[in-house]
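> Sharing a sequence plus its predicted fold:
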Amino acid sequence: MAQWNPHTYLKFGQERLRPALDLLAQIPLEQPQTLVDLGCGPGNVTALLKQQWPNARVIGIDSSPDMLSQARENHPGIDWIETDITTWQPDQKTDLIFSNACLHWLGNHDILFPKLLNHLNEGGVLAVQMPNNFAAPTHQAIRDVLGADHPLCPGYPVSDCRDYYQWLAPECERLDIWETTYTHVLSGDNPVADWTKGAALRPVLDGIKDKGEKQVFEQAYRKRISQAYPPLANGRTLLPFKRFFMVCLKK
C-alpha cells in the first residue's frame, strides 16, 4: 500500500480542490440525511460537504491512517473511518456517495460502481471525479523510465464514458457524465514533478525499495518532466490535466 503524505498532497491543495467544488456544484440534493466521502484523504473536501449540509451525518472513509489522522485533527464533527473501499459496507443506505480523485486507484469498475449505486437510498446520488490524464507526459514518463512492462507502471484505469453509462444508466433517473481539462498555472522549480510526487508518483516511489535505484529513477523522471513541461518566460509552468466527472441520480 502506498504511504500517502498529506503535506505533500496538499502542496497544490487549491488546484486539487477546484474539481471537487465543480463536482459539488452539480449535486441535485437539498437536505441529505447521511453522506459519505470515499477516499476522503486529509478531509478538506469532506469538511466542505459538512459545510454544505450541516445537519447531515457526514462520514469520511480512507485507507490511509496518516491522512485520517490529519482529518481528525483539523475537522471535528465528522465520522472518520479507516477501511478499504472495495470491501466497505455501510451500516445503512445513504443519500450521497461522493468521491473526489480516488476511485481510479481501484479496479473492476464494472463491479464497483454498480455496487456503490446499490448503497444509495432511492433518490440518492453517486458523485465521482477521477483524473483521466494517464496518456499525458506526467504518466508516460514513468513508463519511459521504468520500461513499459515494469509492474509499477501506471495503467489506464478510467474506462470510456460509454462504459459507465451502460453500467449505471438502467438504475439511474438521471446520469450526467462529462470531462474537463484544467490548465493549472504552477510556480517553482519543476513543479509538475512535485505535483505528481503527491499522487501518481507516490506508489512508484514506495514500490522501489532500493534507495539508490529510487534516486536514479526520480532524477530521470524529473528530467523528462522538466522537458515535457518547460517554464514560460515569466517562470510559471502550465499543466493541462483532464478529469472525468459523473453524477448519478438513483431511481
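Yep, it's here.
> Please count neighbours and contacts with C-alpha atoms only from this point.
OK.
> which residues in the stretch 1-150 of the chain form strands?
Residue ranges of the strands in the stretch 1-150 of the chain, as given by DSSP state E, counting those that start in this stretch, are 34-38, 57-62, 79-82, 94-100, 120-131.
> Packing partners of the shortest one?
Going back to what we said before, that points to strand 79-82. strand 57-62, helix 65-74 (3 or more C-alpha pairs under 8 Å, 6 or more residues apart in numbering; DSSP states H and E).
> for these, which one sits closest to Lys115?
Shortest distance between Lys115 and these, using C-alpha to C-alpha, is found for strand 57-62: 16.2 Å.
> among the strands of the stretch 1-150 of the chain, which is nearest Gly212?
Across the strands of the stretch 1-150 of the chain, closest to Gly212 is strand 120-131 (C-alpha to C-alpha), at 30.3 Å.
> Let me know the distance separating the closest residue to Pro203 other than its chain neighbours from Ile78.
Excluding the flanking residues, the one nearest Pro203 by C-alpha to C-alpha, 6 or more residues apart in numbering is Ala2, at 4.8 Å. Look at Ala2 and Ile78: by C-alpha to C-alpha, to the nearest Å, they are 25 Å apart.
> The strands of the stretch 1-150 of the chain into CSV, with extra columns for mean neighbour count and distance to Pro137?
Below are those laid out as CSV (neighbours: other C-alpha atoms under 10 Å; distance: least, C-alpha to C-alpha, whole Å):
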stretch, mean neighbour count, distance to Pro137
strand 34-38, 23, 28
strand 57-62, 22, 28
strand 79-82, 17, 33
strand 94-100, 24, 22
strand 120-131, 22, 14
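> how much space is there between Leu238 and Ala228?
10 Å.
> Longest helix of this protein, counting residues only.
Using DSSP state H to define each element, the chain has its longest helix at helix 211-228.
> That helix packs against which elements?
helix 137-146, helix 191-197.
> will you turn the ones you listed into CSV that also has mean neighbour count?
Formatted as CSV, the helices and strands packed on helix 211-228 follow (neighbours: other C-alpha atoms under 10 Å):
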stretch, mean neighbour count
helix 137-146, 19
helix 191-197, 20
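> picking up where we left off before, would you mark the buried spots in the longest helix of the chain?
214, 217-218, 220-222, 224-226 (16 or more other C-alpha atoms under 10 Å).
> between the residues you listed, which is nearest Glu171?
So of these, ranked by how close each gets to Glu171 (C-alpha to C-alpha), first place is Ile225, at 42.3 Å.
> May I have the residues that are in contact with the closest one?
137-138, 141, 190, 192-193 (C-alpha atoms under 8 Å, 6 or more residues apart in numbering).
> how does it look with 7 Å?
With contact set as C-alpha atoms under 7 Å, 6 or more residues apart in numbering, Ile225 has these partners: 138, 141, 192-193.
> let's bring in a second one:
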Amino acid sequence: MYSDPPSITPSRPPVWDPQQYLRHAGHRTRPFLDLLGRIPDLPAADGPAPRMADLGCGPGNVTVRLADRWPDARITGFDLSEQMLAQADKDYAGATPGGGRLDFELADAAHWVPAEPYDLIVSNAALQWVPNHPDSFPAWIDGLSPGGTFAFQVPGNFTSPSHAILGEICASPRWRSRLGEHGRRYVHILEPADYLTRLSGLGCETDVWETVYCQLLTGPDPVLDWVKGTALRPVLTALDGDQEAIDALLAEYRDRLREAYPPGPHGTVFPFRRIFAVARKK
C-alpha cells in the first residue's frame, strides 16, 4: 500500500517538458491502448454523445485516442501543467473527425470533482503524482452516469533501479539539503489487490491487473533520457536552473544507470511494471 507522503519542504509543481516526454511516445502510449481495449461499452449507444474526462492528460497524445473509439464523444483533458496543456491545445483541441469535440482545462486531479455526469473518467500514468488519490474514488464514481466507467493505469516500478537510484542520490549527503525526498515524492500507489478492494467496495464491477513491459530502448543513455521526461521533473525543477548542479547530478545518475541497465546488442532492456484498473458503475 502507499505510505504517507514524505515530509518535504513545499515547492512549486514540476515544470514539464512536452517534447522530452514525447520522445518515448510509442512506449508510453502502449499501456493506455491496452487499458482502452478493456473498457466496456458505455451507456446507451443511442443516447447523447458520450461525455469523457481524462485526468492528467499531459500533451493530449493519448487523450485523442478516445476519439478513435468513440468518434462523437465530448472529451475534456484536465492537467495541472500549463506547458502540457499548451501542447495539447496546439495539437488536438477542437472538433474531431467523427463529430465530437476535444478540449483541455487546467485542473489539479487532487481536487477535481465532476461538475456533470461522465460516461467515462480515465487517467493514464498520472495518479502516482496525487497523494491519497484513492480517497477521491467515491466522488469520481458518483460522478459517473449509470453504467459508466472509471479506468486508469499507473506505473508500478518505483522500487526498480531507475527510481530507487534516484531516491538514493537525492537523499545522499551531497544532495539532501537541496533535494531531500524529491526523488521519491511521487510514490503514492496501491498494490493491485488494494485497488480491487477499494473499487469493488464502491459497488463497481472491477477488473484489475498488472503487466511488465520489457521495453527495448535505443540511443545513448536511453534510461536517463526516459526519466528526464517523468521522474526527474521534480528534481530538475527543485534545482531551479542551476546548470552546474543539474550537470553534476545527471552525471552521477547516468553512471549508476549505466551499471543497472547495461546496453545489449539490440539496445537497452528496460522492464516497466504497470498497474491497471477498470471499474464499471452498476
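Cool, got the structure. All figures in this text were calculated on a predicted structure; none of them were measured in a lab.
> related to what we said a few turns ago, please identify which of the helices and strands packed on helix 211-228 of the first structure is closest to Pro170 of the first structure.
Ranked by C-alpha to C-alpha, the member of those that lies closest to Pro170 of the first structure is helix 137-146, at 33.9 Å.
> What lines up with Thr206 of the second structure in the first structure?
Taking TM-score structural alignment, the alignment pairs Thr206 of the second structure with Leu175 from the first structure.
> Distance to Ala169 of the first structure for the helices and strands packed on helix 211-228 of the first structure - can I get that in CSV?
Below are these laid out as CSV (distance: least, C-alpha to C-alpha, whole Å):
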stretch, distance to Ala169 of the first structure
helix 137-146, 31
helix 191-197, 33
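> Cys153 of the first structure is nearest to which of those?
helix 137-146 (5.5 Å).
> The closest one aligns to what range in the second structure?
So helix 137-146 of the first structure sits over residues 161-170 in the second structure, by TM-score structural alignment.
> same thing with stretch 79-91 of the first structure?
Against the second structure, stretch 79-91 of the first structure falls on residues 103-115 (TM-score structural alignment).
> Tabulate the contacts of Ile225 of the first structure in CSV, adding columns for distance to Lys251 of the first structure.
Output for these, formatted as CSV (distance: C-alpha to C-alpha, whole Å):
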residue, distance to Lys251 of the first structure
Thr138, 39
Ala141, 43
Val192, 41
Ala193, 43
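> ok, Gly107 of the first structure to Phe113 of the first structure distance?
For Gly107 of the first structure, the distance to Phe113 of the first structure - C-alpha to C-alpha - is 10 Å.
> These two - which one has more neighbours?
Using other C-alpha atoms under 10 Å as the criterion, Gly107 of the first structure and Phe113 rank with Phe113 on top: 16 against 12.
> rewinding a little: please pull up the equivalent of the residue nearest to Pro203 of the first structure in the second structure.
Ala2 of the first structure maps onto Pro14 in the second structure, by TM-score structural alignment.
> swap in Ser69 of the first structure?
That one, Ser69 of the first structure, aligns with Ala86 by TM-score structural alignment.
> how near is the nearest residue to that match once chain neighbours are set aside to Leu179 of the second structure?
Leaving aside its chain neighbours, Ala86 of the second structure sits nearest to Pro59 (7.7 Å; criterion: C-alpha to C-alpha, 6+ apart). Applying C-alpha to C-alpha, the value for Pro59 of the second structure to Leu179 of the second structure is 27 Å.
> Tell me which of those two has more neighbours.
Under the neighbour definition other C-alpha under 10 Å, Pro59 of the second structure and Leu179 were set side by side, and Pro59 has more, 29 against 22.
> residues in contact with the more buried one?
18, 84-85, 87-88.
> Now the buried members of those residues.
By 16+ other C-alpha under 10 Å, the contacts of Pro59 of the second structure give 18, 84-85, 87-88 as buried.
> and of these, the nearest to Asn157 of the second structure?
Pro18 (21.8 Å).
> mind listing what that closest one touches?
Applying C-alpha under 7 Å, 6+ apart, the residues contacting Pro18 of the second structure are 59, 83-84, 87.
> Of the contacts of Pro59 of the second structure, which are reproduced in the first structure?
Shared with the first structure under both residues aligned by TM-score structural alignment, their matches' C-alpha atoms under 7 Å, the contacts from the contacts of Pro59 of the second structure are 18, 84-85, 87-88.
> ok so, going back, farthest-apart pair in the buried residues of helix 211-228 of the first structure, please.
Lys214 and Ser226 (18.2 Å).
> For the spatially most central residue of the second structure, which residues are in contact?
Nearest to the mean C-alpha position of the second structure, by C-alpha atoms, centre = their mean, lies Ala125 at 1.8 Å. Counting by C-alpha under 7 Å, 6+ apart, Ala125 of the second structure touches 153-155.
> what do we get in the first structure for it?
Checking TM-score structural alignment: Ala125 of the second structure goes with Ala101.
> As JSON lines, the contacts of Ala125 of the second structure with distance to Leu55 of the second structure would be great.
Formatted as JSON lines, the contacts of Ala125 of the second structure follow (distance: C-alpha to C-alpha, whole Å):
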{"residue": "Gln153", "distance to Leu55 of the second structure": "11"}
{"residue": "Val154", "distance to Leu55 of the second structure": "12"}
{"residue": "Pro155", "distance to Leu55 of the second structure": "15"}
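> Which of those residues sits closest to Pro40 of the second structure?
Closest to Pro40 of the second structure, out of all of the contacts of Ala125 of the second structure and judged by C-alpha to C-alpha, is Gln153, at 15.6 Å.
> Wait, the closest one touches Ala277, no?
Yes: between Gln153 of the second structure and Ala277 there is a contact under C-alpha atoms under 7 Å: 6.4 Å.
> what residues are shared contacts of the two?
What both Gln153 of the second structure and Ala277 touch, as defined by C-alpha under 7 Å, 6+ apart, is an empty set.
> wait, what's in contact with Val122 of the second structure?
Applying C-alpha under 7 Å, 6+ apart, we find Val122 of the second structure in contact with 53-55, 150-152.
> thinking again about what came up before, export the buried residues of helix 211-228 of the first structure as JSON lines, with columns for distance to Tyr156 of the first structure.
Compiled in JSON lines, the buried residues of helix 211-228 of the first structure are given as follows (distance: C-alpha to C-alpha, whole Å):
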{"residue": "Lys214", "distance to Tyr156 of the first structure": "23"}
{"residue": "Phe217", "distance to Tyr156 of the first structure": "21"}
{"residue": "Glu218", "distance to Tyr156 of the first structure": "21"}
{"residue": "Ala220", "distance to Tyr156 of the first structure": "22"}
{"residue": "Tyr221", "distance to Tyr156 of the first structure": "19"}
{"residue": "Arg222", "distance to Tyr156 of the first structure": "21"}
{"residue": "Arg224", "distance to Tyr156 of the first structure": "20"}
{"residue": "Ile225", "distance to Tyr156 of the first structure": "19"}
{"residue": "Ser226", "distance to Tyr156 of the first structure": "23"}
